[in-house]
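# 3D model of this:
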Amino acid sequence: MTHEDVQVVAACDVDRNHRMRAKRIIDTHYGTADCAVYNDFREVLARDDIDMVLIATPDHWHALLAIETARAGKDMYCEKPISLTIAEGRAVVEAMKRYRRVYQSGTQRRSIGCFRFAVDVARNGMIGRLHTLHTYLSEGPSCGVEAPRPVPEGFDYDMWLGPAPYEPYTPKRCHGTFRWILDYSGGKLTDIGAHFNDLAQWGNNSDLGGPIHYEGHAEFPREGLWNTPMHYRVEATYSDGVKLIYHDTSPRAAKFEGDEGWIMVDDDGNVDAEPKSILRTKRIVKQSYAYWQGHHRDFLDCVKRRDPKTIAAPEIAQRSTTTCHIGNLCLRLDRPLRWDLDKERFVDDEVANTMLARAMRAPWRL
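Below you'll find the model as predicted:
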């Protein structure tokens, strides 16, 4: 809404309280009462006067909504991660090509100067040849057993579940805490890893590729509703021997290590490096991850130019999110995995290959 060349005309949410709050914010901004509200996304996509859609749902809806939006002839800014599974992500990439749509993944750190500075230092050889990339994603939470509760009035819980398996309602299953349940997300690896593994891939000049070998270990909740990793370490190796290591520690950050130095940036926008002379090569404006303007602007400009090459285009999002998904599969299976980048399949591991996609609850399908 802060961009003068865009007008928000509708809000859609399966929670009445959320969509009415969105309407109040939008109407207050424009000084009108014109914002339409919807419970069902299909009514939004049916409108001919809507050009672009912002998708900010739980992860298990991302791919399905992106593909339906493309079919409806609309461009989209979609929150990360691109998908719940690797197969879904590939389907999104192909749909954007087929329908010639502009897609921006919500990995906004790509458009924030201090994060880009660290990436540029790594990409341009200022710390020598890279040998190790570190991403610090913080530890995952746990909770106890949650008893089923009545669905709140005004909350379309069946639509919220959508393609996910049916489970009884409890508040900690939905809204912000869906991230800690594997039916809907991938925990810290896809929540924060979608950002920092993306930066690591970019800094390594491999954002259209990825590692080919993964190994790691994790501690999962022993009981309760949430079931994503709490404590974990994943080590992924690229074909040239560069390693990408995911840590469960804070602050959330990315660090690039080369044979002539290192550089690190955290989520508050703090940048440190060795040698310190690197920090004097450019004035660094400290901005936290919450600065969105540049990322939105890049998307809007690409829409106007009909340019699919946004700074976080679908193929880039697919490859970086794949590192997160494989990390989770490696931890869940508790064994090393080898990955074929071209075929997007595991090597000599048919059990792991069965986990590349998931069945969807009827009537939903890609």
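# okay, CA-based contacts and neighbour counts for the rest of this
Noted.
# can I take it that residue 142 is in a strand?
No. Looking at residue 142 with DSSP: H, G, I helix; E, B strand; the rest coil, it is coil, so not inside a strand.
# next, count neighbours for it.
For residue 142, the count of nearby residues is 19 (other C-alpha atoms under 10 Å).
# wait, it touches residue 188, no?
No. Contact criterion C-alpha atoms under 8 Å: residue 142 and residue 188 do not qualify, at 11.9 Å.
# list the helices and strands the longest helix seen in the chain packs on?
In the chain, ranked by residue count with DSSP state H as the criterion, the top helix is helix 314-333. Contacts defined by 3 or more C-alpha pairs under 8 Å, 6 or more residues apart in numbering; DSSP states H and E place helix 314-333 against helix 86-99, strand 103-105, helix 188-191, helix 193-203, strand 213-219, strand 231-237.
# so which of those is the most packed in?
strand 103-105 (a mean of 29; mean count of other C-alpha atoms under 10 Å).
# where exactly do the helices run in the stretch 151-300 of the chain?
In the stretch 151-300 of the chain, the helices defined using DSSP state H, counting those that start in this stretch lie at 157-161, 188-191, 193-203, 293-305.
# who's in contact with residue 216?
232-235, 327, 330-331, 334-336 (C-alpha atoms under 8 Å, 6 or more residues apart in numbering).
# so which of those is the closest to residue 43?
residue 327 (36.8 Å; C-alpha to C-alpha).
# mind listing the strands for the protein?
For the chain, the strands defined by DSSP state E occupy 10-12, 36-38, 52-55, 75-78, 103-105, 130-136, 213-219, 231-237, 243-247, 253-258, 261-266, 271-274, 337-340, 345-346.
# reformat the ones you listed as JSON lines; add distance to residue 182.
Below are those laid out as JSON lines (distance: least, C-alpha to C-alpha, whole Å):
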{"stretch": "strand 10-12", "distance to residue 182": "25"}
{"stretch": "strand 36-38", "distance to residue 182": "28"}
{"stretch": "strand 52-55", "distance to residue 182": "20"}
{"stretch": "strand 75-78", "distance to residue 182": "20"}
{"stretch": "strand 103-105", "distance to residue 182": "21"}
{"stretch": "strand 130-136", "distance to residue 182": "21"}
{"stretch": "strand 213-219", "distance to residue 182": "15"}
{"stretch": "strand 231-237", "distance to residue 182": "16"}
{"stretch": "strand 243-247", "distance to residue 182": "19"}
{"stretch": "strand 253-258", "distance to residue 182": "24"}
{"stretch": "strand 261-266", "distance to residue 182": "27"}
{"stretch": "strand 271-274", "distance to residue 182": "33"}
{"stretch": "strand 337-340", "distance to residue 182": "19"}
{"stretch": "strand 345-346", "distance to residue 182": "20"}
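# and this one, so I can compare the two:
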Amino acid sequence: VNYGRGFDVVEDTDPPQGVDYNRWLGPAPERPFNKNRFHGSFRYFWDYAGGLMTDWGVHMLDMVLLGMNATAPKSVVAIGGKIAFPDNAAETPDTLTTVYDFGNFSLIWEQFMGMGTSPYLDESGEPGVAFIGENGILAINRASWKVLPLQHDGKYLTEVLPPRKSRVSGLDAHTANFLECIKNRKDPNCTIEMGRNAALVAHLGNIAYRTGKKLQWNDMEGIVSNASEANAYIKPNYRSPWQLWEG
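Alright, predicted model coming up:
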């Protein structure tokens, strides 16, 4: 389980020939070029991304939100750090546990030594989501799903189902649906709102980690209600002349 295992600290250099580094930085703070902060390891630095919490979070969390018919948590708390690879160049944590309270259910995000496989779906080779219920566990990712029934008095509490694999390429189907919706003007299978909700949950996990506090989220106002310092992470400070358009 070493997705994002890390990379050694290296000295700054000139940007590669043909790269407009100022434009690549965009609204991010001006810094000397360093290959660790460039493609594709930029995701492990706070100036540009949110590490594995956002990188993989948006691929997993939308399944939770869709399955539970949820949008935003009431509160979130996180603990973790650079534990597996403390000496690598990354700023974001390789190990992180984040707990979200949605009122009628709890969501627990776990990444350890980076992120490579799921304890429930390890044969598929990628992380996944587990819906843990009273009678069993539904484990699912972008390629497969299976039911793990619980037992009581020697009997399964729900039907035993074999693992099922997707019969189509999820990426191909996703792309085709998006292009079709451009033509017919209908909402795609994954809506803009769902993308926002998944990104929100991922970002809140990082904000809780960076502040070290349990955060209360007011989704109507779009703010953290109990820790003013957390709200500084909601909107980045844009480097001039870049500005965030507000329509």
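# quick one: closest of the helices and strands packed on helix 314-333 of the first structure to residue 171 of the first structure.
Short answer: helix 188-191, nearest of these by C-alpha to C-alpha, at 19.5 Å.
# which part of the second structure matches the closest one?
Structural correspondence for helix 188-191 of the first structure: residues 52-55 of the second structure, per TM-score structural alignment.
# can you check stretch 104-120 of the first structure too?
Taking TM-score structural alignment, stretch 104-120 of the first structure hits no residues over in the second structure.
# in the second structure, what residue corresponds to residue 346 of the first structure?
Match for residue 346 of the first structure (TM-score structural alignment): residue 224.
# can you pull the contacts of its match?
For residue 224 of the second structure, the contacting residues are 215-218, 230-231, by C-alpha under 8 Å, 6+ apart.
# next: residue 70 of the second structure.
Here residue 70 of the second structure is in contact with residue 102 (C-alpha under 8 Å, 6+ apart).
# same thing but at 10 Å, please
The contact partners of residue 70 of the second structure, by C-alpha atoms under 10 Å, 6 or more residues apart in numbering, come to 62, 64, 102, 104-105, 194, 197.
# mean per-residue distance, the longest helix of the first structure versus the second structure.
Averaged over the aligned pairs, helix 314-333 of the first structure sits 0.8 Å from the second structure after superposition, using mean C-alpha distance after the TM-score superposition for the first structure.
# let me know the angle separating that helix from strand 213-219.
With axes from the mean of the first three to the mean of the last three C-alpha atoms, to 10 degrees applied, the angle from helix 314-333 of the first structure to strand 213-219 works out at 50 degrees.
# Provide the aligned range in the second structure for helix 314-333 of the first structure.
Under TM-score structural alignment, helix 314-333 of the first structure corresponds to residues 192-211 of the second structure.
# on that earlier part again, shared neighbours, residue 142 and residue 188 of the first structure?
180, 228-230.
# so which of those comes closest to residue 151 of the first structure?
Using C-alpha to C-alpha, these come closest to residue 151 of the first structure at residue 180, 20.0 Å.
# measure the closest one to residue 12 of the first structure for me?
Distance, residue 180 of the first structure to residue 12 of the first structure, by C-alpha to C-alpha, to the nearest Å: 24 Å.
# neighbour count winner among those two?
Just comparing residue 180 of the first structure and residue 12: by other C-alpha under 10 Å the higher neighbour count belongs to residue 180, 26 against 21.
# which non-adjacent residue is nearest that one?
residue 187 (4.7 Å; C-alpha to C-alpha, 6 or more residues apart in numbering).
# give the contact list for that neighbour.
Neighbouring residues of residue 187 of the first structure by C-alpha under 10 Å, 6+ apart: 139-141, 177-181, 193, 226-230, 324, 328.
# repeat that with 6 Å
179-180, 228 (C-alpha atoms under 6 Å, 6 or more residues apart in numbering).
# mapped onto the second structure, which of those hold?
Among the contacts of residue 187 of the first structure, the contacts conserved in the second structure (both residues aligned by TM-score structural alignment, their matches' C-alpha atoms under 6 Å) are 179-180, 228.
# distance of the spatially closest residue to residue 37 of the first structure that is not a sequence neighbour from residue 272 of the first structure?
Leaving aside its sequence neighbours, residue 37 of the first structure sits nearest to residue 11 (C-alpha to C-alpha, 6+ apart; 4.9 Å). Using C-alpha to C-alpha, residue 11 of the first structure is found at 41 Å from residue 272 of the first structure.
# just residue 181 of the first structure next, same as before
34 Å.
# who's more crowded, these two?
Neighbours of residue 181 of the first structure and residue 272, each counted by other C-alpha under 10 Å, are more numerous for residue 181; the result is 19 against 16.
# next, the contact list for the most centrally placed residue in the second structure, please.
The centroid of the second structure falls nearest to residue 57 when counting by C-alpha atoms, centre = their mean (1.5 Å). With contact taken as C-alpha under 6 Å, 6+ apart, residue 57 of the second structure is in contact with residue 202.
# likewise for residue 197 of the second structure?
residue 71.
# hmm, try it at 7 Å
The contact partners of residue 197 of the second structure, by C-alpha atoms under 7 Å, 6 or more residues apart in numbering, come to 71-72.
# and residue 220 of the first structure, how many residues sit next to it?
18.
# doesn't residue 228 make contact with it?
Yes. Look at residue 220 of the first structure against residue 228 with C-alpha atoms under 7 Å: they come within range, at 6.3 Å.
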